[in-house]
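Undergrad: Predicted model and sequence follow; I will ask about them next.
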Amino acid sequence: MGVLPRCALFLLLASAPVLAGPGSESRWGLRWSAPPGCIQAGPLARAVEARLGRTVFGPEPEFLVDGVLERGRPSGWKARLSLVDARGNVLGGREVSTAEEACSAIDPRLLLVIALMIDPSAALSGPAPELPPSPAPPELPAAEQPPPEPTGKRGERELTVAVSGTLGLGFAVAPGLAGTLWSGGPGDWTWLLRFALYPYAPYTKDGGHLTLVSPVAEAGVCPVSAESGDWRVSACGSAAFALVFAHSEGFQQSRSEALLRGDVGPRFRLERRLDGRRALHTGLGVSWGWLRPTVRLIKPDGTAEDPRLGLPVQVTLDVGVSFPGPWEG
């Protein structure tokens, strides 16, 4: 038995749980995202149908092959494929990769895996058809040729957006909402911007009551980042400023003021990809308050105290969903 039939047989056996639901007569759809210059959805769908010997993709599909092609780390290319039914349930997934620098090197493997997901018997019945060549960018005149980009393709960037619930520990545990953006590319450090709102943080001492509302803006850089399979972890250093609105009520008097608090410290990010476009996100930040003004706390007997704003060390925990995607710089 030759090398290609052996590989195809192995893929067929590994795909058994995924292929248990759909039948070969099912209606299929293809949702595919790839960078410019790589195979696009139309040519890929036609090549899969040529491999199977019939038309399989059409409107109102019963099953959808959802895929995305992106740069591998540290080099090569990686395609993530998910099999989704009409109700949106993910039935399984596959990952195809190549260490070659040209994205067209992954096309034959990609074609075989998608064909096996749809109909293994037809996919193995004959040799793979020739794929159309990937479109090449138009050449500029010699006088307008740009200087060559350094190795590592720093022009390719990835933007990740995370939406999460958050808990902050200052005077007390305060729930809130947070949104975070990461931007980075191969060979570059990742930059982060985080915005959070803690709408209610109470503090009571000796009968005096203090209410805090805090919008927070944070920026930082992540020099350490690692990825293994569907998991990604990053370690960052960041600085944050919080505009704190404080309201204190005491005996026959009250006081409201706006204060600025500054913090610096590490922030950690852990993600587990669900598919090519979504991931579970967890973020943990530990910061030291280098700028902590005093806040007026009015007590029931009419006296007042001026404690520092929040604890010297604050902890924030974000849990939510992130949406990664490649961007061209």
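TA: Structure received.

Undergrad: CA only for contacts and neighbour counts going forward, please
TA: OK.

Undergrad: secondary structure class for L112?
TA: helix (DSSP: H, G, I helix; E, B strand; the rest coil).

Undergrad: Without its sequence neighbours, what residue ends up closest to it?
TA: A123 (7.0 Å; Cα to Cα, 6 or more residues apart in numbering).

Undergrad: wouldn't L317 be in contact with V173 here?
TA: No. Shown here, L317 and V173 do not form a contact pair, counting by Cα atoms under 8 Å, at 10.6 Å.

Undergrad: Which one's more surrounded, those two?
TA: Neighbours per residue, other Cα atoms under 10 Å: of L317 and V173, the larger number sits with L317, 19 against 14.

Undergrad: Contacts only, for the more buried one.
TA: Residues near L317 by Cα atoms under 8 Å, 6 or more residues apart in numbering: 166-168, 282-285.

Undergrad: try 6 Å
TA: Contacts for L317 (Cα atoms under 6 Å, 6 or more residues apart in numbering) come out as 166-167, 283-284.

Undergrad: repeat for V84
TA: 63-64, 90-91.

Undergrad: now D263
TA: Per Cα under 6 Å, 6+ apart, neighbours of D263: 239-240, 287-290.

Undergrad: export those residues to a markdown table and tack on distance to L210, neighbour count and secondary structure?
TA: What follows is the contacts of D263, written out as a markdown table (distance: Cα to Cα, whole Å; neighbours: other Cα atoms under 10 Å; DSSP: H, G, I helix; E, B strand; the rest coil):
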| residue | distance to L210 | neighbour count | secondary structure |
| --- | --- | --- | --- |
| A239 | 26 | 19 | strand |
| A240 | 23 | 20 | strand |
| S287 | 22 | 20 | strand |
| W288 | 22 | 18 | strand |
| G289 | 19 | 21 | strand |
| W290 | 22 | 12 | strand |
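
Undergrad: Please render those as a markdown table that adds distance to G184 to the earlier fields.
TA: What follows is the contacts of D263, written out as a markdown table (distance: Cα to Cα, whole Å):
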| residue | distance to G184 |
| --- | --- |
| A239 | 18 |
| A240 | 20 |
| S287 | 23 |
| W288 | 26 |
| G289 | 28 |
| W290 | 28 |
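
Undergrad: contact partners of the host helix or strand of E227?
TA: Assessed by DSSP states H and E, E227 sits inside strand 208-228. Applying Cα under 6 Å, 6+ apart, the contact partners of strand 208-228 are 189-203, 232-249, 298-299.

Undergrad: repeat for stretch 196-203
TA: Under Cα under 6 Å, 6+ apart, the answer for stretch 196-203 is 174, 176-178, 209-216.

Undergrad: for that stretch, which positions count as buried?
TA: Neighbour-count burial for stretch 196-203, counted by 16 or more other Cα atoms under 10 Å, picks out 196-198, 201, 203.

Undergrad: next up, a second structure to put side by side with the first:
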Amino acid sequence: MIIEKIAESRFNDSVFESKVFGKNFTDHMLVATYKDGKWSEPKIMPYGPLEFSPAAMAFHYGQAIFEGMKAYKNENEEVFIFRPDKNFERFNLSAKRLSMPEVPAEIFMDGIKTIVDLDRQWVPKNYGTSLYLRPTMFATEEAVSARSSHEYMFVILMAYAPSYYEKPLSVKIADFYSRSAQGGVGFAKCAGNYAASFFPTEEAQKEGYDQVIWTDSIEHKYIEEAGTMNVWVRIGDKLLTAPTSERILNGVTRDSLLNLAKDMGLDVEVRPIEVAEMYEAYKNGQLKEVFGCGTAVVVNSYNAIGFGEERAEIGILPDEESYAVRLKTALRNIQYGLIEDPYGWRIKIEESVTA
């Protein structure tokens, strides 16, 4: 791996005072290119603009994928990343679905560890904050031709991540727009999935909501995802989440919470959740909690849900009664190295002479 260090670091402690997610980028980025059927040697270099042709195929045909990961630091200055094997696996699953080349482990996994080590001063220690890692790949071949590109670029960039949301959110259940369809790319982390969600979200915001809870594209009968997150519903003392599918992203945070919830002895079911079931639970006072989870936000509760024209105010439970709070605290404590990690999820980034 080629490493070209920045001449003088741009880091200063004021970075950690920012409230803006994903705008304060670290000193370095990793770049590798794919051409003639093989990957180049990855290079870590100072973060900055890259040059592309306006005919780069990603701009025209949407071959662009990414992952979201985080690095954490404890009070002993130890730096950890969380379940990178799952992100690596999902990244290449997305690549395969979009007819893109898979990225080898020595580029993705070794690259993540090396660049996090190099920029470890950018990893904050404050509980709830982290360094966000964004591996991405996109088509770069200069051609306006509707086919798979023959050339790609893989990049890892990193940015300071304050707490993503600082308040409960309100969500509108989608009854017209769809996030994904059976046989589509809903399970992949590809750019187009997110672009297509922006307009319906803006429409919901005009009605006073923050986000959309997506439903199935055929009948709009079943709950699928919430905004850019997997969604959880607590009816009475039963915790429900939809099964993953071709339409629903297999979230790393979702999978982690499932393990934690079961080990806590919570009553958990992975099954389809009907909108009507959720509404009925609200009407009879049994809808206790609804929350989303994902890498960026970890866990975020919803205090209002739009069922058609009706806005259901469900409130927020006290911390000691909330499954969302219990799960979020347990997950964060593992991520920050505050408690033992019986699952082997936490990967320590060893400090090397490279840094």
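TA: Now that the structure is in, tell me what you want to look at. None of these values were measured; they are calculated from a predicted model.

Undergrad: What TM-score do the two superposed chains give?
TA: In this superposition the chains share a TM-score of 0.25, using TM-score structural alignment, normalised by the length of the first structure; 157 aligned residues with a Cα RMSD of 7.3 Å.

Undergrad: still on that earlier bit, which of the buried residues of stretch 196-203 of the first structure fall in strands?
TA: 196-198, 201, 203 (DSSP state E).

Undergrad: mind putting those in CSV, distance to P324 of the first structure included?
TA: Conversion of those to CSV gives the following (distance: Cα to Cα, whole Å):
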residue, distance to P324 of the first structure
A196, 20
L197, 23
Y198, 25
A201, 32
Y203, 38
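
Undergrad: Now for the nearest residue to A226 of the second structure once chain neighbours are set aside: which residues touch it?
TA: Computed as Cα to Cα, 6+ apart, the closest residue to A226 of the second structure that is not its neighbour in sequence is I213, at 4.1 Å. By Cα under 6 Å, 6+ apart, I213 of the second structure lies in contact with 172-174, 225-226.

Undergrad: Return the subset of the residues you listed lying in strands.
TA: 172-173, 225-226.

Undergrad: Show residues contacting the helix or strand A122 of the first structure falls within.
TA: Using DSSP H and E, A122 of the first structure sits within helix 120-123. Outside helix 120-123 of the first structure, the residues that touch it by Cα under 6 Å, 6+ apart are 52, 115-116.

Undergrad: and which of these is nearest to W327 of the first structure?
TA: Each of the contacts of helix 120-123 of the first structure was checked against W327 of the first structure using Cα to Cα; the closest is A115, at 28.7 Å.

Undergrad: Would you check how far apart the closest one and R109 of the first structure are?
TA: Counting by Cα to Cα, to the nearest Å, the gap from A115 of the first structure to R109 of the first structure is 10 Å.

Undergrad: Between the two, tell me which one has more neighbours.
TA: A115 (23 against 15).

Undergrad: From K205 of the first structure, how far off is G250 of the first structure?
TA: On the measure of Cα to Cα, G250 of the first structure and K205 of the first structure end up 11 Å apart.

Undergrad: neighbour count winner among those two?
TA: Per other Cα under 10 Å, whichever of G250 of the first structure and K205 has more neighbours is G250, with 19 against 11.

Undergrad: doesn't E305 make contact with the more buried one?
TA: No. G250 of the first structure is not in contact with E305 according to Cα atoms under 6 Å; the separation is 11.3 Å.

Undergrad: Could you check how many residues crowd around the residue nearest to M278 of the second structure when sequence neighbours are not counted?
TA: Of all residues not flanking M278 of the second structure in the chain, L287 sits nearest, at 6.9 Å (Cα to Cα, 6+ apart). Taking other Cα under 10 Å as the criterion, the count of residues near L287 of the second structure is 21.

Undergrad: got it, and F268 of the first structure?
TA: F268 of the first structure - counted by other Cα under 10 Å - has 18 other residues nearby.

Undergrad: Now do the contacts for it.
TA: Per Cα under 6 Å, 6+ apart, neighbours of F268 of the first structure: 234-235, 283-284.

Undergrad: The closest residue to it other than its chain neighbours in helix, strand or coil?
TA: Nearest in space to F268 of the first structure, with sequence neighbours left out and distances taken as Cα to Cα, 6+ apart, is A235 at 4.7 Å. Here A235 of the first structure is recorded as strand under three-state DSSP.

Undergrad: Roughly how far does the closest residue to A79 of the first structure other than its chain neighbours sit from A41 of the first structure?
TA: In space, A79 of the first structure comes closest to L69 once its chain neighbours are excluded; the distance is 4.3 Å by Cα to Cα, 6+ apart. Going from L69 of the first structure to A41 of the first structure by Cα to Cα gives 11 Å.

Undergrad: on that earlier part again, any chance of TSV for the contacts of L317 of the first structure, columns distance to A14 of the first structure, secondary structure and neighbour count?
TA: Formatted as TSV, these follow (distance: Cα to Cα, whole Å; DSSP: H, G, I helix; E, B strand; the rest coil; neighbours: other Cα atoms under 10 Å):
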residue	distance to A14 of the first structure	secondary structure	neighbour count
T166	39	strand	22
L167	42	strand	19
G283	34	strand	20
L284	37	strand	17
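
Undergrad: Please identify the one among these that lies nearest to R157 of the first structure.
TA: G283 (21.4 Å).

Undergrad: So N333 of the second structure: helix, strand or coil?
TA: N333 of the second structure ends up helix, using three-state DSSP.

Undergrad: residues near it, how many?
TA: Residues near N333 of the second structure, counting by other Cα under 10 Å, number 16.

Undergrad: farthest pair in the contacts of I213 of the second structure?
TA: Using Cα to Cα for every pair in the contacts of I213 of the second structure, the one that comes out farthest apart is K172 and E225, at 11.6 Å.

Undergrad: between the two, who's got more neighbours?
TA: Remark: of K172 of the second structure and E225, K172 carries more neighbours, 29 against 25, as counted by other Cα under 10 Å.

Undergrad: Spatially nearest residue to the more buried one (excluding sequence neighbours)?
TA: The nearest residue in space to K172 of the second structure (Cα to Cα, 6+ apart) is G306, at 4.3 Å.

Undergrad: on that earlier part again, restrict the contacts of strand 208-228 of the first structure to the buried ones and give me that as a ChimeraX selection.
TA: Filtering these down to the buried ones (16+ other Cα under 10 Å) takes a single ChimeraX command:
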select :190,191,192,193,194,195,196,197,198,201,203,232,233,234,235,236,237,238,239,240,241,242,244,245,246,247,248,249,298,299
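
Undergrad: now the nearest residue to F82 of the second structure once chain neighbours are set aside: how far from I334 of the second structure?
TA: Take F82 of the second structure and drop its neighbours on the chain: the residue closest to it by Cα to Cα, 6+ apart is R346, 4.9 Å away. Distance from R346 of the second structure to I334 of the second structure, counting by Cα to Cα: 7 Å.
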